[in-house]
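Student: Give me a model of this one.
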Amino acid sequence: MHRPWSNLRARVFPDHWSLLFGQIAFYSFIMIVLSGVVLTAYYEPSVDAVVYDGPYAPLRGVEMSRALDSTMAISFEVRGGLLMRQLHHWSTLIMMAAITLHLLRLFFTAGFRRPRRLNWLVVFGLLVVMLGAALTGTSLPDDMASGTSLAVLDGVLQATPFVGPEISALLFGGEFPGNVITWFYPLHVIVLPLVLVILFAVGAVLALRQKPAQYAGPGRTENNVVGRSARVAAVKSAGLFCLVAGVSLLMAATATINPVWLYGPADPANASAGVGPAWYLAFLDGSLRLAPGWEFVLWGRTFSLAILLPVAACTLFLALVAVYPFLEERLTRDRRDHHLLERPRNNPTRTGLGAAGITFYGTLWAAAGADTMAILFNLSVNSLLRFFQVLLILGPPAALFVTRRICLGLQNRDTQLALHGIETGQVLRLPNGGYIEQHRQLNPYRRRQLVPHATQKGTE
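Tutor: Sure, this is the predicted structure:
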């Protein structure tokens, strides 16, 4: 039986900086697990009320849950506790950014084509599971910011028809706020990390079983791999882990994040001001802000478009991201195996669709901070929301059109360079009296990078 690691020593690994995002995500996950183990030893997942009597004077004598009390103790009383809390949070942000960039790199370079469609689903699964892990983790301190997020979550569930109220009752154990920590704690500490480990393992096995994808370049074809040996790649990977760990620790030691002592305990009667969701969850909040406040009655029930539209739009967007490789394969009828990555400009339609998706996501993401923008720039929050509503509708198709035209222009420039070479600025006079500019021809390797494979024969 063939094992994926049996020929690991003889394996060659492509060498390009954009191929490191997956490793950065995995190494950040290691930092999350290590810091999470320390935090678990001191955290108490309980909403039982206690009176705070710790060293932080502004909250002394305030009633709070044991969850927040233990979080305060970790921050101010446990040696290195605040460092571990901030390391846990910063590593989560780095991991989310690395997974997002890895997914974008796979999309724009067509790294999802056969035989790597399952790899795309694994990376997308990592993104979705990390969103769940981040949501459950930020709710565990039971501070005002997390309490406000849970109130929004409960409102969305209550307004979702048919299944929403039942899910809310199950999650919160009755009426809000309930005891949601009893659900979120095992999910965050055991279930979701285990799923992430499984996904990383599946991704590693798939990567070892398949021929590595590489960018077009000198001596690179669909049938070979040009890169570094497994030993050199392992040394560079170890160095990358040290770099990720060092940067994460430096950020945790110098940059404050999630200061729960400034927010105070959660209170259903109040709402936090000036604190928005984490950047990777902001698009959900932005969709709620941009949805129109329309509602209608059907079958004796009231349905609110302010909830239905955001839930439907975000679910559809994520579903399209997940199945895109299969849609493209079906539309293009390209079922061949590909081991060379494409330049984004060489597929203008796909690159334009990616720009449209980024515009759609970015508009929702920016709308989540409309209130803060209004305060900072002395603008009307209602005017800002209307602007984002218009941008949400017109922005994606405009981004598709503009990006596609830019890609076609870059393709034309590359073709001219491959056919005529680089302008030297030297003008020669011909015997017949005419003038011609000298061009320096490109070498075959450079032409192979500039021109799509379908037109190579015509340019060589």
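
Student: alpha carbons only for contacts and neighbour counts from here, please
Tutor: Fine.

Student: Distance from the longest helix belonging to the chain to the middle of the chain?
Tutor: When the chain is scanned for its longest helix (criterion: DSSP state H), the result is helix 381-420. Relative to the centre of its chain, helix 381-420 is centred 22 Å away, using C-alpha atoms, centre = their mean, to the nearest Å.

Student: before we move on, what about stretch 24-39?
Tutor: From the chain centre to the centre of stretch 24-39 is a distance of 17 Å (C-alpha atoms, centre = their mean).

Student: can you check stretch 259-269 too?
Tutor: On the basis of C-alpha atoms, centre = their mean, stretch 259-269 is displaced by 28 Å from the centre of the chain it belongs to.

Student: Please list the residues outside that stretch that contact it.
Tutor: If you take C-alpha atoms under 8 Å, 6 or more residues apart in numbering as the criterion, stretch 259-269 is touched by 56, 59, 63-65, 68, 72, 141-148, 151, 177, 272.

Student: structure for this one too, so we can compare:
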Amino acid sequence: MALMHKVAEAAQNADERYKAAKLLRPRINKVFPGHFSFLFGELALYSFVVLILTGTYLALFFDPSSAKLIYHGTFTNLDGVEVSKAFASTLNISFDVRGGLLVRQIHHWAANIFVAAILVHLLRIFFTGAFRKPREANWLIGIFLLFLGIAEGFAGYSLPDDLLSGTGLRIMSGITLSIPVLGTWLHWLIFGGEFPGEIILPRLFTVHILLIPGLILALLAVHLAGVWYQEHTQFPGRRGTERNVVGTRTVPSFALKSISLSILLTGVLAVMGGIFQINPVFNYGPYTPFQVSINSQPDWYLLMVEGAMRLWPPWRINLWNTYTVPAVFWPAVAMPVLLFFGLLLYPFVEERITRTRRLHNIAQRPRDVPHRTALGTMALTFYAVLVMAGVDDVVAYVFRVPIEHLVWIGRIGVLVLPPLAYLVAYRICLHLQHTDRDVLAYGVHTGVIEQRDGGYFVELVEPLKPERESLVYPRYRGIPVPHLPGDLETEQPAERERSGRQT
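Tutor: Reported below is the predicted structural model:
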């Protein structure tokens, strides 16, 4: 009691000097929607916190140097092998630093979850229309966070200077050189020479621990400020409207839920880091320019680019016998740039097409916007086909299938499957809309069959009553329509009638 009294007295003194209560009171009373899909953004935030903590620990022992030495360490399989100081320090972290391998693997798993959480969060925003006015800025910030997360991941797994990361740097060198006119200059600016040399690892280390994390922190701060001071989107409901938010207040309910999520995520990452092996650089060995092994794939978020490069035909363009545009430029540079700017501009394109400039605080069900849902499904199918193409060498090796056959299957699939996915998703959305309209017009199917006096059979339905004498059914505009008789117990318990619909 004495401690609580002292804390209250300190808070009172602080409020007298800085007027903090006036600022904090509306923030503490802020309401957050309770739907589980709103937690993916918090997963990204807390995984980034884990990344900062584990990355700080790893940076204390890592030496980002390409200088060579003869390894005589704990990992005897590489005893006497010439390695870089970066690779040797990675082995030292893995086998000699207390908890080093655990922290390394937690760091890598957290990086994957960070990018995955951002991607799933953006998908939720896209399919529910939460990017519409007034939240276009937060959508743009989310796209830039996804880009920075991918760049940060690439810089991170390139640091150990093992065979896999060295192969990735060599591929990135070729992609940079493929850019017309500017490629050579950019390559010298990034790699400091004609080939990736000794300067690239210190530069990547600085970018990885300082530049990109600083940008991510700044964008996260702006994003959280935007979320905090704007009204949250929410799914439609009987109480949820454009002018209010239905959910839980910041303190204590939402704060306890958020803290519990952070503890659960940290525990899951610790278990994954201790049980599931990831990026075993000691098995890959040090980077050697003339060597490459099967199963040389980047992390999952860059497999799309890898798959696109494997499927693209070897088409080279010569301009005026002076400039050459290599085939790798189109799948590795042009396609990601177009996708990136397409994602940035999509909210403004949809606003112009739909001609709706009012504020939107109610999230849309995917079935209610079939064109957008079908477009998103098509994009996900395109991504999935390219990811599968990125591992075609492993599939060919495991299943003894000629790699040429898999390449042609991927080329046909990337042209056929995305439009097919668009049509299927669009038709499913229309079918779900028609099902909702049938329920509103006729009622909920009960599955009970009765025989009438004329000898025919009818199925009993539970009809819905509109809130007023109208066929619009305003209560269910955008709200999930009940499809089972049990749903009516909570939707409208006192308004049920029984009628027959001939089957």
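
Student: Let me know the TM-score between chain one and chain two.
Tutor: Overlay of the two chains. TM-score (TM-score structural alignment, normalised by the length of the first structure): 0.94; 454 aligned residues with a C-alpha RMSD of 2.1 Å.

Student: still on that earlier bit, compared with the second structure, how much does the longest helix of the first structure deviate?
Tutor: When the second structure is superposed, helix 381-420 of the first structure averages 1.1 Å from its matched positions, counting by mean C-alpha distance after the TM-score superposition for the first structure.

Student: so that helix matches what in the second structure?
Tutor: Alignment note (TM-score structural alignment): helix 381-420 of the first structure is matched to residues 403-442 of the second structure.

Student: So for that stretch, what gets flagged as buried?
Tutor: By 16 or more other C-alpha atoms under 10 Å, the buried positions in stretch 403-442 of the second structure come out as 406-407, 410-411, 413-414, 417-419, 421-423, 425-427, 429-430, 433, 436, 439-440.

Student: all strands for the stretch 1-150 of the second structure, in order.
Tutor: In the stretch 1-150 of the second structure, strands defined by DSSP state E, counting those that start in this stretch lie at 31-32, 68-70, 82-84, listed in chain order.

Student: What I need now is those written out in JSON lines, including mean neighbour count for each item.
Tutor: Output for the strands of the stretch 1-150 of the second structure, formatted as JSON lines (neighbours: other C-alpha atoms under 10 Å):
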{"stretch": "strand 31-32", "mean neighbour count": "20"}
{"stretch": "strand 68-70", "mean neighbour count": "14"}
{"stretch": "strand 82-84", "mean neighbour count": "20"}
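
Student: Out of the ones you listed, which is closest to Tyr397 of the second structure?
Tutor: Nearest to Tyr397 of the second structure among those is strand 82-84 (29.5 Å), distances taken as C-alpha to C-alpha.

Student: Stretch 186-203 of the first structure: which residues count as buried?
Tutor: Burial within stretch 186-203 of the first structure, assessed by neighbour count using 16+ other C-alpha under 10 Å, is assigned to Leu187, His188, Val189, Leu192, Pro193, Leu196, Leu199, Phe200, Gly203.

Student: and the fourth one, how far is that from Arg114 of the first structure?
Tutor: Here Leu192 of the first structure is placed at a distance of 29 Å from Arg114 of the first structure (C-alpha to C-alpha, to the nearest Å).

Student: center of the first structure - which residue?
Tutor: Central residue check for the first structure by C-alpha atoms, centre = their mean: the C-alpha nearest the mean position is that of Thr100, 2.8 Å away.

Student: Quick one: end-to-end distance for stretch 247-263 of the first structure.
Tutor: Across its full length, stretch 247-263 of the first structure reaches 27 Å end to end, with C-alpha to C-alpha as the criterion.

Student: now stretch 228-241 of the second structure
Tutor: In stretch 228-241 of the second structure, first residue to last residue: 18 Å (C-alpha to C-alpha).

Student: Go through that stretch and flag the buried ones.
Tutor: Here stretch 228-241 of the second structure shows Glu231, His232, Thr233, Gln234, Phe235, Pro236, Gly240 as buried, counting by 16+ other C-alpha under 10 Å.

Student: need the contact list for the residue mapped onto Ile216 of the second structure from the first structure.
Tutor: Under the alignment (TM-score structural alignment), Ile216 of the second structure pairs with Leu196 of the first structure. The contact partners of Leu196 of the first structure, by C-alpha under 8 Å, 6+ apart, come to Leu126, Val129, Met130.

Student: Hmm, Leu192 and the second one touching each other?
Tutor: Yes. The pair Val129 of the first structure and Leu192 passes the contact test of C-alpha atoms under 8 Å, sitting 6.6 Å apart.

Student: what comes into contact with the strand ranked longest in the first structure?
Tutor: Among all segments of the first structure classified by DSSP state E, the strand with the greatest residue count is strand 422-429. Residues outside strand 422-429 of the first structure that contact it (C-alpha under 8 Å, 6+ apart): Tyr435, Ile436, Glu437, Gln438, His439, Arg440, Gln441, Leu442.

Student: Closest to Gly354 of the first structure out of those?
Tutor: Relative to Gly354 of the first structure, and with distances defined as C-alpha to C-alpha, the nearest of the contacts of strand 422-429 of the first structure is Leu442, at 30.9 Å.

Student: burial count for the closest one?
Tutor: Using other C-alpha atoms under 10 Å as the criterion, Leu442 of the first structure is surrounded by 15 other residues.

Student: So it belongs to a strand, correct?
Tutor: No. Using DSSP: H, G, I helix; E, B strand; the rest coil, the assignment for Leu442 of the first structure is coil, not a strand.

Student: what's the closest non-adjacent residue to the residue mapped onto Arg316 of the second structure from the first structure?
Tutor: The equivalent of Arg316 of the second structure in the first structure is Glu295 (alignment by TM-score structural alignment). Spatial nearest neighbour of Glu295 of the first structure, excluding adjacent residues (C-alpha to C-alpha, 6 or more residues apart in numbering): Ser304 at 4.2 Å.

Student: That neighbour maps to what in the second structure?
Tutor: Aligned counterpart of Ser304 of the first structure in the second structure: Pro326 (TM-score structural alignment).

Student: repeat for Ala98 of the first structure
Tutor: The alignment partner of Ala98 of the first structure in the second structure, by TM-score structural alignment, is Ala117.

Student: for Val33 of the first structure, same thing?
Tutor: Counting by TM-score structural alignment, the partner of Val33 of the first structure is Ile52.
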